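Participant: Predicted model and sequence follow; I will ask about them next.
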Amino acid sequence: MTTSAHLDASPAAVMPGDEIRIPLELRNSGNIVEAYGFEVVGPAADWTVVEPPTLSLYPDTAGTVHLVVRPPRDSTIPPGELAYAVRVRPQEQPEHTTVPEGVLDIGAYADFGAELNPRLSQGRTGARFQLAFDNRGNHPLTISLSAKDQSDALRFTLPSTATVVGPGQAAFVRVPVRARRRMWRGMPTPHPFQVTAAPAEDGVAPAVLDGTLLHRPILSATALRALLAVVALLAALAVIWFTLLRPAVRSAAKEAVKGPVQAAESKAAEAKDAADRAAAGGGGAGGSGKPSTGPSAGASPGTGPAPQAQANLFSTRLTAEAGTGASKSATYTVPDGKVLRLTDLVLENAQGDAGTVTFSVGGKPLLAPALENFREQDFHWASALLAGPKQEITITLSCRTIGHPPATPTPTTCSSSALLSGTL
């Protein structure tokens, strides 16, 4: 053989995303000038090059080229030893091709992410949250969960075993959160909490995720008003029964039995007179009298309270659209001489946009939730929000990222709506 090639037999250590240079020594033991070409074979061929790509050697001389190895930071490249080879092909005498072999020692790296979805949820007893884990490293991660809230008002249901996430994979874990005590009435109360996702591997920082449970009362303002209306109706029915229907029923019953009772009393009186005459040995025929009937008492119905005047119901919808990085507003102005009592507000984010929507009354911002935290969110106030004559109710949409609803064309602007309800 006129060509010899040599690679170091010991494994060459390299981390994904880094670069190493491995020398390849060549010797031309022939008697002609030879030019050599190189071809890397094996899994490392996609991210390994030879510098220089060709080499010419005079007879009985040696030279060196370098393999530049750049494994990408990709989860598809597992850690451990990886064999490779280089095909050294002489151009003048290709039959003397040689293939030296070597070994790479690919290092392990961790790249871990976690997200809590949604960050804000609401419920009368609790709500369900979901943790999403993303392992962008090249080896499996074992993740343990813990959760806490500062006021110790919440109870968390966490998995009893750790979650294992493979390289390049995602995992989802449901985390039900419940309030320790029931709230029957009052204003919704926010309870912030934190969930910690800690990988078992040393050197990987845990992810601390913030969330909030908005604890709503079991009896909302609407349900309480309905309950009071039912109680008032039952009370009115009770008053009607005891003041009108019950006396009328008693009077009708008395009138129904009055005739038979009088007839029985008349027959009893006649029988007594006959018995008295028979005992006395005779007697004149007694006259029989008819009992007189007294006037019957009639019940006159009472007069109930006059119905109250119904308030004018109010409902309107505001929609704001804005491009990426822009802000747009939609406004409703209360008519002159009118007062708007706002009791219900529903915010909509149908496209799944990212940004903020600010709700203002009379130029004063009251709410500014992040769009990415909801698709539909409702607010109800037992004490209505008041807007006076000519005051403006405004929603301002600040678009950061336009959403992409599934199975629909990609929208060109962010879009958010608000449904306002109350009385005017």
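Facilitator: That came in fine, so what should we check first?

Participant: CA only for contacts and neighbour counts going forward, please
Facilitator: OK.

Participant: A110 is in contact with V204, correct?
Facilitator: Yes - look at V204 against A110 with CA atoms under 8 Å: they come within range, at 7.0 Å.

Participant: Tell me which of these two has more neighbours.
Facilitator: Between V204 and A110, counted using other CA atoms under 10 Å, A110 has the larger neighbour count: 18 against 14.

Participant: residue contacts, the more buried one?
Facilitator: A110 makes contacts with 135-139, 204, as judged by CA atoms under 8 Å, 6 or more residues apart in numbering.

Participant: mind checking the longest helix of the protein?
Facilitator: helix 246-280 (DSSP state H).

Participant: What's the first helix or strand after it?
Facilitator: strand 313-322 (DSSP states H and E).

Participant: Report the buried residues of that next one.
Facilitator: Neighbour-count burial for strand 313-322 flags 318-322 (criterion: 16 or more other CA atoms under 10 Å).

Participant: With distance to F172 as extra columns, can I get the residues you listed in TSV?
Facilitator: Conversion of these to TSV gives the following (distance: CA to CA, whole Å):
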residue	distance to F172
L318	36
T319	34
A320	34
E321	33
A322	33
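
Participant: Centre-most residue in the protein?
Facilitator: Closest residue to the average C-alpha location of the chain: P118 at 4.4 Å, with CA atoms, centre = their mean.

Participant: quick one: L227 and I218, what's the gap?
Facilitator: 13 Å (CA to CA, to the nearest Å).

Participant: again, but for E34
Facilitator: 89 Å.

Participant: Check S4 too.
Facilitator: 85 Å.

Participant: Tell me which residues are up against stretch 169-183.
Facilitator: 124-136, 153-158, 165, 213, 215-218.

Participant: Count the residues that sit near L345.
Facilitator: 18.

Participant: tell me the contacts of it?
Facilitator: By CA under 8 Å, 6+ apart, the neighbours of L345 are 378-380, 418-421.

Participant: quick one: which two of those are the most distant?
Facilitator: H380 and A418 (13.2 Å; CA to CA).

Participant: wait, isn't F38 in contact with Q91?
Facilitator: No - under the criterion of CA under 8 Å, F38 makes no contact with Q91, lying 10.5 Å away.

Participant: out of the two, which sits in the busier spot?
Facilitator: Neighbours were counted for F38 and for Q91 using other CA under 10 Å; F38 has more, 20 against 14.

Participant: Next one for the comparison:
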Amino acid sequence: MGATATLSEAGLVAEPGQETSCSVTVRNAGQVVDQFTIDVVGDASGWATAEPATINLMPGETGTVTVRFAPPRSSDVPAGTIPFGVRVFSSEDPAGSVVEEGTVQLGAFTDVTAELVPAKVEGASKADFEVAVDNRGNRPVAVELSPLDPEDELDFRLERDRAELAPGTAAFIRMRTQPRKRFLRGQPIRHRFQVFVTAEGAEPLKTEGTMVQRQLLPKWLLPALAALLVLLLALVTLWFTVLRPAVKSAAREAAAEQNQQIVKAAQDAGAGADQAKKNADQAKQNSEQAMKAVGLTPPGDNPAPGSGPGATPSRAANAADGTPTDFRVAADANIDSNVNRFAEFPYTLPDPNKTLVITDLVLQNPRGDNGTLRLLRDSNGTKSVLLEVGLANFRDLDHHWLQAWRFQPGEKVVLAVSCQNPGDRGHCTPSVSFSGRVE
């Protein structure tokens, strides 16, 4: 038997961001001098330490080790009962190592943030916003949204006015604002409003936005109509003074010449028809006389009905442009103080002999990370930047290409991220969803 261990307190209570501790008494139950290594296992191992981490004991001797628990104030560690184990490992008798178990009751905290994206939108009859709500606490929260216009000049329509947020998640709620009065012409009007976000156990949050109401008629419309009217007047004048008389004169001359040609052609056709009729009658008479001379009866005129070939329609099959495809590339980049160093996350087409055509993509940054995101083309180790966006500039961003991106066989799509989050925010986890086809 290598060791025995006894916890001074098996049930601990801790608050996020604070420290608590207990002690474990280790006894050398073996027959030789032994070194024991003490560590913490389980869900609490990431924020627990043992001091000292190793002790040397004579046979039958006991020693005390302090185990400290410092849970971070983060959404990554949920509130509630967290089990742990203190492991005492014997270097002389590994089979005699022991684990003493306990629990930490971690308290809950609420940390909710809200932001209106974008903060200002221009429009003549409506403006669309998104309310981004982040739960940075360690327990689920329910939030309620309530927009308010102090001047009572706007109507609001929320996609939903409640949201349930798990720890470390965010919700994006669409909101449309519409002015109650509109105007055809005039200077833009700024409407300021607030959106209150209320979470259980926290003070109400207020985020502000602005709708800039423009006139319904575009500014270029009246100058364009005036220019169009001037052009129409010039064309009408040109028609009646120059073009119309010239057209009439040319039409008369062409009609007279064409009439002469028609009359001449009709006369020639009539003369030819008379001669052909005479020749046909003479040939018929000669044929009847020849048949009568040999004792045959001339046949009657029984013209065989004619038949024309029918047209069979045909349709050409449309060749398929390719196989539709969509995929997602997610990043998990460590914090790096060097803004020029990027962590890369490549995507390779499953079939290396196919061409990938990308027409749409959606950039997502739900946690509001800070840093830079790049999309690269990797052609046999030669990389070129296709798109670069600052993470702080978006939460959810769509791109639709008129000229599609084409990745030839063997080329890769690479998501590169340079993460400059504060130390308490953790890794950067943006992602990109692609849509297109495979040819």
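Facilitator: Received the coordinates, thanks. These numbers were taken from a predicted model, which means no experiment stands behind them.

Participant: Quantify their similarity with the TM-score.
Facilitator: The TM-score (TM-score structural alignment, normalised by the length of structure 1) is 0.52; 249 aligned residues with a CA RMSD of 3.3 Å.

Participant: More neighbours: which of H380 and A418 of structure 1?
Facilitator: A418 (23 against 17).

Participant: do you know how far the closest residue to that one other than its chain neighbours is from A387 of structure 1?
Facilitator: Once flanking residues are discounted, A418 of structure 1 sits nearest to L347: 4.6 Å by CA to CA, 6 or more residues apart in numbering. The gap separating L347 of structure 1 from A387 of structure 1 is 19 Å, by CA to CA.

Participant: The helix or strand hosting I173 of structure 2 vs structure 1, mean deviation?
Facilitator: Using DSSP H and E, I173 of structure 2 maps to strand 170-179. Superposing on structure 1 places strand 170-179 of structure 2 at an average distance of 0.7 Å from its equivalents, by mean CA distance after the TM-score superposition for structure 1.

Participant: Could I get the buried residue list for that strand?
Facilitator: For strand 170-179 of structure 2, by 16+ other CA under 10 Å, it's 170-175, 177-179.

Participant: again, but for stretch 237-255 of structure 1
Facilitator: For stretch 237-255 of structure 1, by 16+ other CA under 10 Å, it's 247-248.

Participant: How about stretch 98-105 of structure 2?
Facilitator: For stretch 98-105 of structure 2, by 16+ other CA under 10 Å, it's 98-101, 103-104.

Participant: OK, contacts around R216 of structure 1?
Facilitator: 122-125, 183, 187-189.

Participant: can you do 10 Å?
Facilitator: 122-126, 182-190 (CA atoms under 10 Å, 6 or more residues apart in numbering).

Participant: what does P140 of structure 1 give?
Facilitator: Remark: with contacts taken as CA under 10 Å, 6+ apart, P140 of structure 1 is in contact with 75, 78, 110, 164-169, 201.

Participant: of the residues you listed, buried ones?
Facilitator: For these, buried by 16+ other CA under 10 Å: 75, 78, 110, 164-168.

Participant: Just to check, V329 of structure 2 is in contact with V417?
Facilitator: No - checked against CA atoms under 10 Å, the pair V329 of structure 2 and V417 is beyond contact range at 11.7 Å.

Participant: Quick check on these two: which one has the bigger neighbour count.
Facilitator: For V329 of structure 2 versus V417, the count of surrounding residues by other CA under 10 Å is larger for V417: 32 against 15.

Participant: Where in structure 1 does the host helix or strand of the more buried one align, residue-wise?
Facilitator: Following DSSP H and E, one finds V417 of structure 2 within strand 412-419. Aligned using TM-score structural alignment, strand 412-419 of structure 2 spans no residues in structure 1.

Participant: downstream neighbour of that strand in the secondary structure list?
Facilitator: Assigned by DSSP H and E, the successor of strand 412-419 of structure 2 is strand 431-438.

Participant: in that next one, what's buried?
Facilitator: 431-432, 434-438.

Participant: Kindly report the same for stretch 217-225 of structure 1.
Facilitator: In stretch 217-225 of structure 1, counting by 16+ other CA under 10 Å, buried: 217-218, 220-221.

Participant: Just say helix, strand or coil for the residue nearest to V49 of structure 1 when sequence neighbours are not counted.
Facilitator: Once flanking residues are discounted, V49 of structure 1 sits nearest to V68: 5.3 Å by CA to CA, 6+ apart. Using DSSP: H, G, I helix; E, B strand; the rest coil, the structure places V68 of structure 1 in strand.

Participant: hang on, the earlier thing: where does the host helix or strand of the residue nearest to A418 of structure 1 end up in structure 2?
Facilitator: If you go by DSSP H and E, L347 of structure 1 is part of strand 340-348. Across structure 2, nothing matches strand 340-348 of structure 1 (TM-score structural alignment).

Participant: now the helix or strand just after that strand: how far from the chain's centre is it?
Facilitator: Note on strand 340-348 of structure 1: by DSSP H and E, the next helix or strand toward the C-terminus is strand 354-361. Taking CA atoms, centre = their mean, to the nearest Å, the mean C-alpha location of strand 354-361 of structure 1 is offset from the chain mean by 19 Å.

Participant: and strand 354-361 of structure 1, what does it pack onto?
Facilitator: Secondary-structure packing of strand 354-361 of structure 1 (3 or more CA pairs under 10 Å, 6 or more residues apart in numbering; DSSP states H and E): strand 327-333, strand 340-348, strand 364-367, strand 376-387, strand 392-401, strand 414-423.

Participant: That concludes my questions; thank you for your assistance.
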